[in-house]
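>>> Here is my input; please provide its structure:
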Amino acid sequence: MRALLVKITCGAEAPERANQGWTVAAMGLAAGAEVAVWLTGDAVWFAVPGRQPDLALPHATPVADLVETVRAGGSIRVCSQCAARRALSANDLVEGTVIAGAAQFVEAALTDGVQALIY
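Sure, this is the predicted structure:
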């Protein structure tokens, strides 16, 4: 099975798209794939305890539950520039989250056996 790389580029301003990214990542874990979620732009708030947007979408798993599922079974990366623009450091993020740059994203996306999806 290929690894799954999910990049989420939006937050509360696009709730269905953001929730879909988290849902796909969680389903990838359920299917047995290695999953990494990369957060850019306002999506970085999903990695900050107490600041995670409540997307409040009917018929959708609460995003906080999806974030915890991915954190527990996969990995979460936050864009280094996006974190800096929001004055966030690794100490501000949910346990296990790593701040990483574009070079690391490109390396991960170009690795053999990886399926990258962007939301």
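
>>> For the rest of this, base every contact and every neighbour count on C-alpha atoms.
Will do.

>>> So which bits of stretch 53-70 are buried?
53, 55, 62, 63, 64, 66, 67, 69, 70 (16 or more other C-alpha atoms under 10 Å).

>>> got it, and stretch 31-50?
33-48.

>>> ok, now stretch 87-101?
Neighbour-count burial for stretch 87-101, counted by 16+ other C-alpha under 10 Å, picks out 88, 90, 93, 94, 97, 98, 99, 100.

>>> circling back to that earlier point, any idea which of the buried residues of stretch 53-70 is closest to residue 16?
When the buried residues of stretch 53-70 are compared for distance to residue 16 (C-alpha to C-alpha), residue 55 wins out at 8.0 Å.

>>> Second chain to compare with the first, below:
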Amino acid sequence: MSASLVIKVTVGADDPERCNQAFTVAATAVVSGVPVSLWLTGEAAWFAVPGRAEEFTLPHAAPLADLLAAVLAAGTVTVCTQCAARRDLTEADLVEGARIAGAAAFVEEVVAEGAKPLVY
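Okay, here's the model as predicted:
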């Protein structure tokens, strides 16, 4: 089995450089052919809501909306169940292709053979 990346983003606009780095690594891996699962937790959960990624800006960084689109096109994007609930988000509130899942799904992904978890 080939290696895959499970990337968990724990910050949003409150820590823009770390947030953007996670999305950049995820998108770079996807376009390189690496299977990617991007988990949005905490304030990063908001970026799964339509229009929110477009509002994020960071000088000298690729637009977050473009990075998210790349991951959605060839990988998976998941919002943490508890994080979604704390923000009153349901799957109907999310961009097309994003899902909501909990800790059991995250654990299953990170312990899968060949998985490489990264946390930002």
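
>>> Any chance you could compute the TM-score here?
Taking TM-score structural alignment, normalised by the length of the first structure as the basis, the two superposed chains have a TM-score of 0.95; 119 aligned residues with a C-alpha RMSD of 1.1 Å.

>>> ok, residue 113 of the first structure to residue 1 of the first structure distance?
8 Å (C-alpha to C-alpha, to the nearest Å).

>>> Pretty sure residue 120 of the second structure sits against residue 6.
No - counting by C-alpha atoms under 8 Å, residue 120 of the second structure sits too far from residue 6 to count as a contact (11.0 Å).

>>> For those two, indicate the residue with more neighbours.
residue 6 (21 against 14; other C-alpha atoms under 10 Å).

>>> ok so that one is a strand residue?
Yes - Residue 6 of the second structure: assigned to a strand according to DSSP: H, G, I helix; E, B strand; the rest coil.

>>> buried stuff in stretch 103-114 of the second structure?
Those buried within stretch 103-114 of the second structure under the rule 16+ other C-alpha under 10 Å are 106, 109, 110.

>>> can you give me the strands in the second structure?
Assigned by DSSP state E, the second structure shows strands spanning 4-9, 36-40, 76-80, 98-101, 115-119.

>>> and the last one, what does it pack onto?
Translated: strand 115-119 of the second structure. When contacts are defined as 3 or more C-alpha pairs under 8 Å, 6 or more residues apart in numbering; DSSP states H and E, strand 115-119 of the second structure sits against strand 4-9, helix 103-110.

>>> can we see that at 7 Å?
Packing partners of strand 115-119 of the second structure (3 or more C-alpha pairs under 7 Å, 6 or more residues apart in numbering; DSSP states H and E): strand 4-9.

>>> and the strand it packs on, how far out from the chain's middle?
Per C-alpha atoms, centre = their mean, to the nearest Å, the displacement of strand 4-9 of the second structure from the mean C-alpha position of its chain is 8 Å.

>>> Thanks a lot, catch you later.
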